[in-house]
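Trainee: would you be able to build a 3D model of this:
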Amino acid sequence: MTPETPTQRLDRLVHAAGAQMLTRSLSPVSLSLAWADWAWHLMQSPGRQMELAALATRLGLDSVRVAAGGTPGDEHLGAADDDPRFRDDAWTQWPFGALRHAFRNQEAFWREAASTPGMKAQHAAETQFFARQWLGMLTPANWLPTNPVVLADAVESGGTHLVQGAMNWLRDITGQPDPQALAQEDSRFVVGRDVAVTPGKVVYRNRLVELIRYAPQTKTVCPEPVFIVPSWIMKYYVLDLSPHNSLVRYLVGEGHTVYMVSWLNPDARDQDLSMDDYLGLGLFDALRAISHFHGADQAVHATGYCLGGTLMAIAAAALGRHGGSASTKGLPPLRSLTLIAAQTDFSEPGELGLFIDESQVRLLDEIMRGQGYLTGKQMAGTFQFLHSRELVWTRRMREYLLGEREERSDLSAWNADTTRMPALMHHQYLTGLYLHNALAGGRWRVDGHAVSVADIRVPVFLIGTENDHVSPWHSVYQLHRLCDAEVTFVLVAGGHNAGIISEPGHPRRHYRIALRRARGPWLHAERWQQQAELRDGSWWPAWQTWLAARSGTPVRAKPIPADVAIADAPGTFVLKRYAD
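Mentor: I've put the predicted structure just below:
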């Protein structure tokens, strides 16, 4: 990094400290500009003020009327709410139904009031988002006197649950966890013992990745290996959790040879790792290792998850470019490309895009310059904003008012096993993809040459999830518009992680699927959703069938050669933890 002057260092320290104390590492400048845009446009619009005043009066009178005249049979109290916060039948009884009704009126008001004509679209989206966050905090479900479920539980438990909740709150604010609960958590979902246990070997390692090859579990296997690149924002074993819900175990059980990238968890020494390093060391070098094991002409089923999928799309575009490039020489051909919850067009990044503008990127650069990376806790704070109702308020209500500590699952244990992001790579990723949308615009460079997603020629299996706040499915779907390859798009029930971990037999799962043939017509996302076939169950068998149909005749499975094994899976990189 370029050395900074004393004045630059002073500015950096002031900006970083102020943001961490006041706005949880969000840019106070961006938030202030959004608020000022809303306030100034509202101040100079007396007609708009009159409209909002009339709306507030009408909704307020409605709330008072229901509160004054509400009875258990009042139609305005209604049935139990679809919102999980108000799902209990106790919310249909007065006065709690009236409180819920008043809260719904508040939400209706701020849906209208949080934006004003003339505002910059980014600012309008920010004010609407933070209005929802404020209301999420003020919901009557979060407070003891206004939550009938909590009140009934307090009576039934004789107050013991409230005492336990108070202890939970005290431990959290003091940072002193319950030793017994901590011991139980540490003994569950141990990497290599309970999760990430599919048998395999580390067969290649460089400074950034370990490449795991999983042992065959069938007598014959498809000749084309499946090469999976997960996001480096997460530990790879989200795809190899407990044996019953491990995607890796499912694939090897269906006769596929699977390779998985396990990323290094970087520290300050790795702050200058770039996106080019992640592409070269993390993806191209791993592909060369696979080519060495299987032969230069053996094609590969390439798969990428989240940001790993974006990187895989860049690689596929570089391989598809006429003549390739210097870094793609000697790489095996791709037989297919699977992108799991991965964006190639960042023009519609959803609510996550609200946290990414020039001011926010500058602030993150200043935070990372002091430590060389972005911590998992700092990233987790942003994701908690996106899921504040589920990850913050509903959880706090259970823990502090009902005295219930969330029982850790393998997925939540993985989610707590955070990783870091090196400073240079994170800056390039945010500016190149989110701010400038360089990949979709054909301006992302590999070896100094621009690559285009339009150069992808191999069949694509594209997966989005219905409730994804990280990679919204409408954004994932945009690949149809960017290339003429054959695309099979699958829209899965669930969120960014839970929708992907959808093993056969998982209850209440469904997905939509449709094929767009090469150079086929473009359909708008909503029209695609209306026309796509709806299927119950897991999407995994559909993907496995798709892979098998694009694979050669199965060959006899062979054990992993002893001379290439460096270590047993899950390797060493995944076990490295650093204190944030």
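
Trainee: drop to CA atoms for contacts and neighbour counts, all remaining ones
Mentor: Noted.

Trainee: could you list the buried residues of stretch 391-398?
Mentor: 393-398 (16 or more other CA atoms under 10 Å).

Trainee: let's have those in JSON lines, adding distance to Arg213 and secondary structure.
Mentor: Below are these laid out as JSON lines (distance: CA to CA, whole Å; DSSP: H, G, I helix; E, B strand; the rest coil):
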{"residue": "Trp393", "distance to Arg213": "41", "secondary structure": "helix"}
{"residue": "Thr394", "distance to Arg213": "40", "secondary structure": "helix"}
{"residue": "Arg395", "distance to Arg213": "38", "secondary structure": "helix"}
{"residue": "Arg396", "distance to Arg213": "41", "secondary structure": "helix"}
{"residue": "Met397", "distance to Arg213": "44", "secondary structure": "helix"}
{"residue": "Arg398", "distance to Arg213": "42", "secondary structure": "helix"}
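
Trainee: next up, for comparison:
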Amino acid sequence: MADDAAPPPPEQPAIPSLADLQHWTAVFGRAQQMLLEHGFAFPADTEAKAAAAGEAAPAALPAWADPFALAQAGTAYWADTLKLWQRFIDPAHAGPYVEPEAQARDRRFKAPQWHEQPVFDFIRQSYFLASEHLMKGVDALEGIEPRQKERLRFLARGFVDAMSPTNFPVTNPLVLERIVETRGENLLKGLQNLLSDMARGQLTQSDATAFEVGRNIATTPGKVIKRTELYELIHYVPTTEKVLATPLVIFPPWINRFYILDLTAEKSFIRWAVEQGLSVFVVSWRSADASMKDVRWDDYVLHGQIDAIDTVRELLDVPAVHTVGYCVAGTTLAATLALLAARGEADKVASATFFTAQVDFSQAGELSLFVDDDQLELIRTLSAEGFLDGRVMAATFNLLRGRELIWNYVTANYLLGEDAPPFDLLHWNADVTNLPATWHLSYLTDLYRDNRLVQPGSIAIDGTPLDLTTVRTPSYIQAGREDHIAPAESVWRITHHFDGPLRFVLAGSGHIAGVVNPPSAGKYQYWLNDSPGVETLADFLSGAREVKGSWWPDWIQWLRGIDAAEVEVSGGRVPGEGALPPLGPAPGEYVLKR
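Mentor: Have a look, this model is predicted:
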């Protein structure tokens, strides 16, 4: 009978052919050759060299000093683990299970293999389970000061993101499939990508050949009309017959290149502002080198912002200018306004607009976790030549969103062996600038650590004490609801210190996309609340009205409400036809210096 028939013998694995053996031998040989060419030694070689030198061989990996004892114990974790095993081994009797929405929508695991293949579904759910209990363990810690607890939470989240099964070949089904499809060529390509990134000291996030400043990004027509040791001043060509009588001077952050506001033509805030009938001037900061080791915050206020303001006022023979300060340049703009107020020169600025800028750092978010004595000493060491390499700052910002800005590319570039796709914003993000060492350390110490800018008289510029409560300049304050660099709650606190008419706008998205959101894109939204006496961001939101799309039209309407007077485009309103001859076309020279 069929039931009595002997079971078939187990299927024997196929013996690799000579061609297969030759192929995989060549793959491993090429990988070894690439490592040797880049100065890597294999463990046995390393141990031999260490022994010859009379030294102990270095550990292959540093030990993980686990500060989260509560996350290793706890019956809740083991109970949940047993439930997971039951769902895996005996799904028919495991009872209904509804996966949390956050897990189901996690983009790292969007491929169907993570859900349809039982083994990888189990790996995925095990990862979420361990991650959840680890974070709960941190939250359960007692007797730790809040700042230290926040730091532990940040480290734990970073560890959780790093340990994702998507980051390892043997636990990622997509990588395993790619290895089979390419016969290991993806690993060789990934290794090549990794070694290339290590050589340049930066993770590749976008195709570096896809964009070129002045060719397909930063292309708004204009002229450089002034160049100092600190900045270039760019005047953009008007596209309307008349412009607002009061010109606009934009101060981008010197932590990055100015063309975040002049990406592709469709995304350019600068081009859009010109099209709205504004005389637009933009400061392009010089990337620091050893000659700028003594540059201080005073220089960015006096010889940067005030100098540019006075230059434009004199060029166009106008009493005042509108200003925009983005991020750190917005923080500096607040100091500039306070200094002008103390000098009796506040009328030089007709309005100030702040893009995701902070003045009160009491709630500055996770960046403040990097500011303590040990971190400051490390920065001093890294800045021994008088400037901080911009790649250090870029890595710090990437750590704040490690899942999206680090591990996503580790998987794609190094494991799958893919080439990074072109993305203008990420191209800009990788185009780093160096920072003057003296200024950077004082910025971290005086503002992030000690929060001195909001303490009247605590900080002085050119010997003049600053007091933000004396600022009565009409101000437009924009914050990003998902901003991880300048949290919305921190930006909101400007309203607690300025004494002039204020308009606060909360934009959808974060530090970049919340700002660079042209009306033509039809994306995101913003919130407004015109009720008087709103004290907190939570109160603002509870009574706010949501408006779909870009906040840019609201801003230009607000600006015209301050002074709608217009003048004909002639003389100095045309770049290079006034008292300042053109020094070259936009985007200038400083934006190209590395």
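
Trainee: TM between them?
Mentor: The TM-score (TM-score structural alignment, normalised by the length of structure 1) is 0.83; 520 aligned residues with a CA RMSD of 2.8 Å.

Trainee: returning to that earlier point: mind putting the buried residues of stretch 391-398 of structure 1 in JSON lines, distance to His387 of structure 1 included?
Mentor: Formatted as JSON lines, the buried residues of stretch 391-398 of structure 1 follow (distance: CA to CA, whole Å):
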{"residue": "Trp393", "distance to His387 of structure 1": "9"}
{"residue": "Thr394", "distance to His387 of structure 1": "10"}
{"residue": "Arg395", "distance to His387 of structure 1": "11"}
{"residue": "Arg396", "distance to His387 of structure 1": "13"}
{"residue": "Met397", "distance to His387 of structure 1": "15"}
{"residue": "Arg398", "distance to His387 of structure 1": "16"}
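
Trainee: closest one to Ala16 of structure 1 out of those residues, please.
Mentor: Ala16 of structure 1 lies nearest to Trp393 out of the buried residues of stretch 391-398 of structure 1, by CA to CA, at 26.5 Å.

Trainee: hmm, Leu135 and that closest one touching each other?
Mentor: No - Trp393 of structure 1 is not in contact with Leu135 according to CA atoms under 8 Å; the separation is 10.8 Å.

Trainee: what touches both of the two?
Mentor: Residues within reach of Trp393 of structure 1 and of Leu135 at once, by CA atoms under 8 Å, 6 or more residues apart in numbering: there are none.

Trainee: so who does the aligned residue in structure 1 for Arg227 of structure 2 touch?
Mentor: Taking TM-score structural alignment, the alignment pairs Arg227 of structure 2 with Arg205 from structure 1. Neighbouring residues of Arg205 of structure 1 by CA under 8 Å, 6+ apart: Leu211.

Trainee: swap in the one 5 residues further on?
Mentor: Going by CA under 8 Å, 6+ apart, Glu210 of structure 1 touches 202-204, 261-264, 571, 573.

Trainee: how about the nearest residue to Gly136 of structure 1, chain neighbours excluded?
Mentor: Spatial nearest neighbour of Gly136 of structure 1, excluding adjacent residues (CA to CA, 6 or more residues apart in numbering): Arg389 at 6.2 Å.

Trainee: now do the nearest residue to Val237 of structure 2 once chain neighbours are set aside against Tyr231 of structure 2, distance only.
Mentor: Closest residue to Val237 of structure 2 apart from its sequence neighbours, by CA to CA, 6+ apart: Gly222 at 5.1 Å. Distance of Gly222 of structure 2 to Tyr231 of structure 2, given as CA to CA, to the nearest Å: 16 Å.

Trainee: equivalent analysis for Gly325 of structure 2, please.
Mentor: Taking CA to CA, one finds Gly325 of structure 2 at 15 Å from Tyr231 of structure 2.

Trainee: do the same with Pro553 of structure 2
Mentor: Distance from Pro553 of structure 2 to Tyr231 of structure 2, by CA to CA: 29 Å.

Trainee: still on that earlier bit, residues in contact with the residue nearest to Val237 of structure 2?
Mentor: The neighbourhood of Gly222 of structure 2, defined by CA under 8 Å, 6+ apart, consists of 234-237, 575, 585-587.

Trainee: pull the most distant pair out of those.
Mentor: Maximum pairwise distance in the contacts of Gly222 of structure 2, criterion CA to CA, is 13.1 Å, between Pro575 and Pro587.

Trainee: neighbour count: those two, which is higher?
Mentor: When Pro575 of structure 2 and Pro587 are compared for neighbours, Pro587 comes out ahead with 28 against 25, by other CA atoms under 10 Å.

Trainee: tell me which element the alignment partner in structure 1 of the more buried one falls in.
Mentor: The alignment partner of Pro587 of structure 2 in structure 1, by TM-score structural alignment, is Pro570. Using DSSP states H and E, no element contains Pro570 of structure 1; it sits outside every helix and strand.

Trainee: my guess is Pro570 of structure 1 meets Ile212, correct?
Mentor: Yes - taking CA under 8 Å as the definition, Pro570 of structure 1 is a contact partner of Ile212 at 7.4 Å.
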